[in-house]
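Participant: Any chance you can model this:
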Amino acid sequence: MGVDFENCFILFLICIFSLLCYSIIFKKPKNSRRGRDLPPSPPSLPIVGHLHLLLSTLIHKSLQKISSKYGPLLHLRFFHVPIILVSSASMAHEIFKSHDLNISYRGVSANGESLVLGPSGFLSAPYGDYLKFVKKLTVTNLLRPQAVEKAQGVRAVELRRFYTNLLEKAKKKESVEIAMEVMKLTNIMFFRMIMGRRYSEESGYAERFMELTTKSLALTKKVFFANMLRSILEKLGISLFNKEIMGVSREYDELLEKILVEHEETPEEEDQDKDMMDYFLEAYRDEKAEYKITRNHIKCLFAESFLGGTAPSTGATEWTMAEILNNPKILEKMREEIDTVVGKARLIQESDLPDLPYLQAVVKEGLRMYPPFPLVLRAFQESCEIKGFYVPKETVLAFNAYHVMRDPDSWEDPDEFKPERFLDFSRSGQEEQGMKYIPFGAGRRGCPGSNLANIMQSTTIGTMVQCFDWRIKGDKINMEETLAGLILTMATPLKCTPVPRLRPF
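Facilitator: This is a model prediction of the structure:
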């Protein structure tokens, strides 16, 4: 595994900085625990706390080792920042059942002026009237079953274009980078669903959003660490990564302002369906709306929609395809099911998915083993008690979804790719059972687009399995992990050569 020199250098500077400023900055917190016991804690070091236990750039794996040794509920400290680490389904069930509202704030955001990862987007906005209003608007017009079904035609057109593109590469015997091709597909699907049919691929807007999404991903880990040290840095007038954050924000601002103006100046045709931008502009102009949103609100929401809607699905699809190609028996079983249900004369469709349980089980197993966000981060807005332990307000909650979904106490052979486990997934104790499988988060801040993501991922994987054989270099694909920001990705991108298996047109 390569060394992340950038992160090591940043950590080195922070340690030196902390040593110099310790006596001035680190003071006893105002809200002490007043004699109440905090959760168990591993041995710590002065100044850095438990930071020395993060021996790998794969934070979720370092935390997995800590929990395996010390327990499923731990109190950690990274510098002055208190963290509650949760690493079991039963403990997560207890917290989300009793404290969901209290942990409904993610506690991670860039500065207030940024359009990406700022306090007005889906990812970072505090839970309240604003977030409830925009979530209702989005779910109603984009994510509810009727809206998802309404946009099915748009996704079908892009899926066919995806197949045609792969077929052209197959004819030329070109290798393809799966993540790149899937990200293009997911991005254009998402773009057309929320921006409408008026924008063609030739406009270049979807491609531009993909570039900005990639830049934003690189910032997520930096924003996370900057937030951990924010209170210290603000006292010294230092703002980490602000130039990078605001640079990406300005690029988003220019692009989204152009699209907003085009929406406002282009009259709607009578037979043209409204898109998400139209609905948000209506709310922006509505003086009697439940919440008065601004133009910047709209830009923040759309910038983060691409970040949260394309990158996670892309990574999950790449991981799942890698496991499929590493397991020929699973590949053959998938093809047998698809050939029986769909046949060989047409491309797989979304309406086929209910009759393809094994395909859906493969997708779920991929998400279990490789959750897009291995760590679910929240913050306790108020102090509370968990299992008799005191948790101070503003403590960070780190729920290790990666650990929970590979916990041998919950899953048989947790490190093996076994889709069959989801064909018999028990419905008994459904709420707590659900905490064993949590790839999209949980509670009121869980991902509202999980159903749409599953549909898009299933049809994409189904198309690649149905229509092509895939040649890889060597006997097995390298499954080494890395993090793109805070998203789990393959350290070695999956590259393989498509070979036409059938042509369903």
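Participant: only C-alpha atoms for contact and neighbour calcs from this point on.
Facilitator: OK.
Participant: tell me the SS of Glu385?
Facilitator: Of the three states, Glu385 takes strand under DSSP: H, G, I helix; E, B strand; the rest coil.
Participant: And for it, the neighbour number?
Facilitator: 16 (other CA atoms under 10 Å).
Participant: Can you get me a residue count around the closest residue to it other than its chain neighbours?
Facilitator: Leaving aside its sequence neighbours, Glu385 sits nearest to Val391 (CA to CA, 6 or more residues apart in numbering; 5.8 Å). Neighbourhood size, Val391 [other CA under 10 Å]: 24.
Participant: got a list of what Val391 touches?
Facilitator: 38-39, 84, 383-385 (CA atoms under 8 Å, 6 or more residues apart in numbering).
Participant: So what's the gap between the host helix or strand of Val134 and the chain middle?
Facilitator: For Val134, the host element (DSSP states H and E) is helix 129-138. Once both centres are worked out by CA atoms, centre = their mean, to the nearest Å, helix 129-138 turns out to sit 19 Å from its chain's centre.
Participant: Sequence B follows; please return its structure for comparison with A:
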Amino acid sequence: MPDLEAGYFTIFLTCLISSILITKLYTSSRVKSHLPPSPFRLPVIGHLHLLSPLPHQALHNLSNRHGPVFRLFLGSTPCVVASSPETAKEILKTHDNVFLDRPHNSIVDYFAYGGKGFIFARYGSYWKFLKKIIMSELLNGKTLDFLYPVRHDETNRFIKYLSQKAKDGKFVELEGELMKMTSNVISRLFMSKRCSEQEDELGDITKIITETAEIIGKFNLSDHIWFCKNLDLQGFGKVSKDVHSRFDALMERIIKEHEVARKEEKGVVKDLLNILLDISEDDSMEIKLTRENIKAFIQDIFAAGTDTSAITIEWALAELINHPNIMKKAQEEIDLVIGKNRLVQESDVPNLPYLQAIVKESLRLHPTAPLILRLSTQDCTVGGYYIPTNTTTLVNVWSLGRDPLHWESPLEFMPERFEGKQLDVRGQHFHLLPFGTGRRMCPGTSLALLTVHTTLGAMIQCFEWKAGKNGNIAIVDMDEGIGITLPRANPLVCVPVARLDPIPLSV
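Facilitator: Next up is the predicted model:
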């Protein structure tokens, strides 16, 4: 009898283990079958062979073959790419609590002081604290209004510079000059200094930010191929250390200058750095801001606000040169609303709907952040497919703006598509996300749009633009360059020709 009971028990145990194994195998098979489709994958490098120097374009072409959601392995890093407004909405809104973190790599961590800034901080109490500071202290409407004279003055200076070039009949390389202007705006807002007037290392900050964007935008094999982890095969580590050390030394000097002025109480200007120092010295704050927090945050603002605004203006002007009928219509609108006796101002923008449409159309075709990167912190489902935890997710904003299901003639530059439509760029419409959306949407959107609209409007109002060093190029090329912020492959070079005489610089 005991032998019989032992036999029954053995049979029961065998059946139980078998059922568990079968269930696990079935579940694993079912999960695997519900993973997004994936192209053929090579050993070690995964799908790296499918990416070009312009990843957003390569991913767009892959989505045309594999659908709006597909899976890639960049070396050993699992990734999912979303290329339709519907899947973007699932990731950035429906499952926004799952995709609130950004993926990190060695270069980003180094530049971001180990995630101590805002852009790359993990979602949590510290990130929420910084977001509150940004929205309530640094980039709120009151502060932007208070610092309006800075933006106004920089626009005047830029137009005055262009006016002199027009008088001399000389060409302008717009990428460099626009970068100077936007970096001057940011540096004056934060530090009460103009980068372009500094004869020491402060004048190099534009170069530092450009180099930072270039390095972050490159693919580092050490982060994705496991046996290269401790090897600096491409030399990015060495370059990163050099660029970062220059930025850190520059920020350290500027912070010390502010601290000395605060102690002496001599000419303390309420710039944004002083606001951050006030917060760091406030013992009532729930989180203490450290020196590295402040440096990382300033770097975030420079990186996010300098070349992005400049590049947007450059792309928009290139499109207008290639579409003279649109340029003429924009000039007529400005002449009608503003006249020819004063320069367009920020307060005029709401009354210039066609200018707004031009900026929206340029951002649709040339988003300065072509890929939104997120990291899944939980298992979830997107587009009916299973997305495991710790999957790097790329929302292809460049593809969203070219989706033929949402845009008529998507490759054509047509600002008229926005006329009479309540389509904005502030994250409410998932086929147009140049600034992202949700909790991690770009907090500097308002500042960026003020700068872009006013500067582009003044350039349209005051000048005709002849492409080329001699003004003899009929069509401007629209090739994209390599970088995280979608620069032009060939900087826009033009000869400005004055429309107005004299140029109505405002006071």
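Participant: hang on, the earlier thing: residue in the second structure paired with the residue nearest to Glu385 of the first structure?
Facilitator: Aligned counterpart of Val391 of the first structure in the second structure: Ile387 (TM-score structural alignment).
Participant: returning to what we had before: can you tell me how far the residue nearest to Glu385 of the first structure is from Ala398 of the first structure?
Facilitator: Plainly put, Val391 of the first structure is 13 Å away from Ala398 of the first structure if you go by CA to CA, to the nearest Å.
Participant: who touches both of these two?
Facilitator: Both Val391 of the first structure and Ala398 are in contact with Ile84, where contact means CA under 8 Å, 6+ apart.
Participant: what span of the second structure lines up against stretch 345-361 of the first structure?
Facilitator: Going by TM-score structural alignment: stretch 345-361 of the first structure matches residues 341-357.
Participant: Over to that stretch now: how far is its first residue from its last?
Facilitator: Distance between the boundary residues of stretch 341-357 of the second structure (CA to CA) amounts to 24 Å.
Participant: Flag every buried residue along that stretch.
Facilitator: The neighbour-count check on stretch 341-357 of the second structure (16 or more other CA atoms under 10 Å) flags 343-346, 349, 352-357 as buried.
Participant: same thing with stretch 266-278 of the second structure?
Facilitator: 270-274, 276-277.
Participant: can you redo the buried residues of stretch 341-357 of the second structure as CSV with secondary structure and distance to Glu86 of the second structure?
Facilitator: CSV is the format used below for those (DSSP: H, G, I helix; E, B strand; the rest coil; distance: CA to CA, whole Å):
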residue, secondary structure, distance to Glu86 of the second structure
Leu343, coil, 42
Val344, coil, 38
Gln345, coil, 37
Glu346, helix, 34
Val349, helix, 31
Leu352, coil, 31
Pro353, helix, 28
Tyr354, helix, 28
Leu355, helix, 29
Gln356, helix, 26
Ala357, helix, 24
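Participant: The helix holding Val134 of the first structure against the second structure, how far on average?
Facilitator: Overlaying the second structure shows helix 129-138 of the first structure at a mean distance of 1.7 Å from the equivalent residues (mean CA distance after the TM-score superposition for the first structure).
Participant: The next helix or strand after that helix maps to which residues in the second structure?
Facilitator: Next helix or strand after helix 129-138 of the first structure toward the C-terminus (DSSP H and E): helix 145-150. Aligned by TM-score structural alignment, helix 145-150 of the first structure corresponds to residues 141-146 of the second structure.
Participant: go on, stretch 435-450 of the first structure?
Facilitator: Using TM-score structural alignment, the residues of the second structure aligned to stretch 435-450 of the first structure are 430-445.
Participant: Ok, stretch 176-192 of the first structure next?
Facilitator: Following TM-score structural alignment, the aligned partner range for stretch 176-192 of the first structure in the second structure is 172-188.
Participant: Report the contact partners of Pro414 of the first structure.
Facilitator: Applying CA under 8 Å, 6+ apart, the residues near Pro414 of the first structure are 369, 405-408.
Participant: Also Gly483 of the second structure?
Facilitator: Contacts of Gly483 of the second structure (CA under 8 Å, 6+ apart): 213-214, 217-218.
Participant: all strands for the first structure, in order.
Facilitator: Secondary structure of the first structure (DSSP state E): strands located at 73-78, 81-86, 176-177, 375-379, 384-386, 389-391, 396-400, 468-471, 481-484, 487-490, 495-500.
Participant: quick one, which of the ones you listed is packed in tightest?
Facilitator: Greatest average neighbour count among the strands of the first structure goes to strand 396-400 (a mean of 25), per mean count of other CA atoms under 10 Å.
Participant: the inter-axis angle of that one versus strand 375-379?
Facilitator: Taking axes from the mean of the first three to the mean of the last three CA atoms, to 10 degrees, strand 396-400 of the first structure and strand 375-379 form an angle of 160 degrees between their directions.
Participant: what about strand 396-400 of the first structure, how far off from the second structure?
Facilitator: Once the two are superposed, strand 396-400 of the first structure sits an average of 0.6 Å from its aligned residues in the second structure (mean CA distance after the TM-score superposition for the first structure).
Participant: Ile326 of the second structure -> the first structure?
Facilitator: Ile326 of the second structure maps onto Ile330 in the first structure, by TM-score structural alignment.
Participant: quick one, what contacts the aligned residue in the second structure for Ile461 of the first structure?
Facilitator: The alignment partner of Ile461 of the first structure in the second structure, by TM-score structural alignment, is Leu456. By CA under 8 Å, 6+ apart, Leu456 of the second structure lies in contact with 313, 316-317.
Participant: can you rerun that using 6 Å?
Facilitator: Contact analysis of Leu456 of the second structure by CA atoms under 6 Å, 6 or more residues apart in numbering lists nothing.
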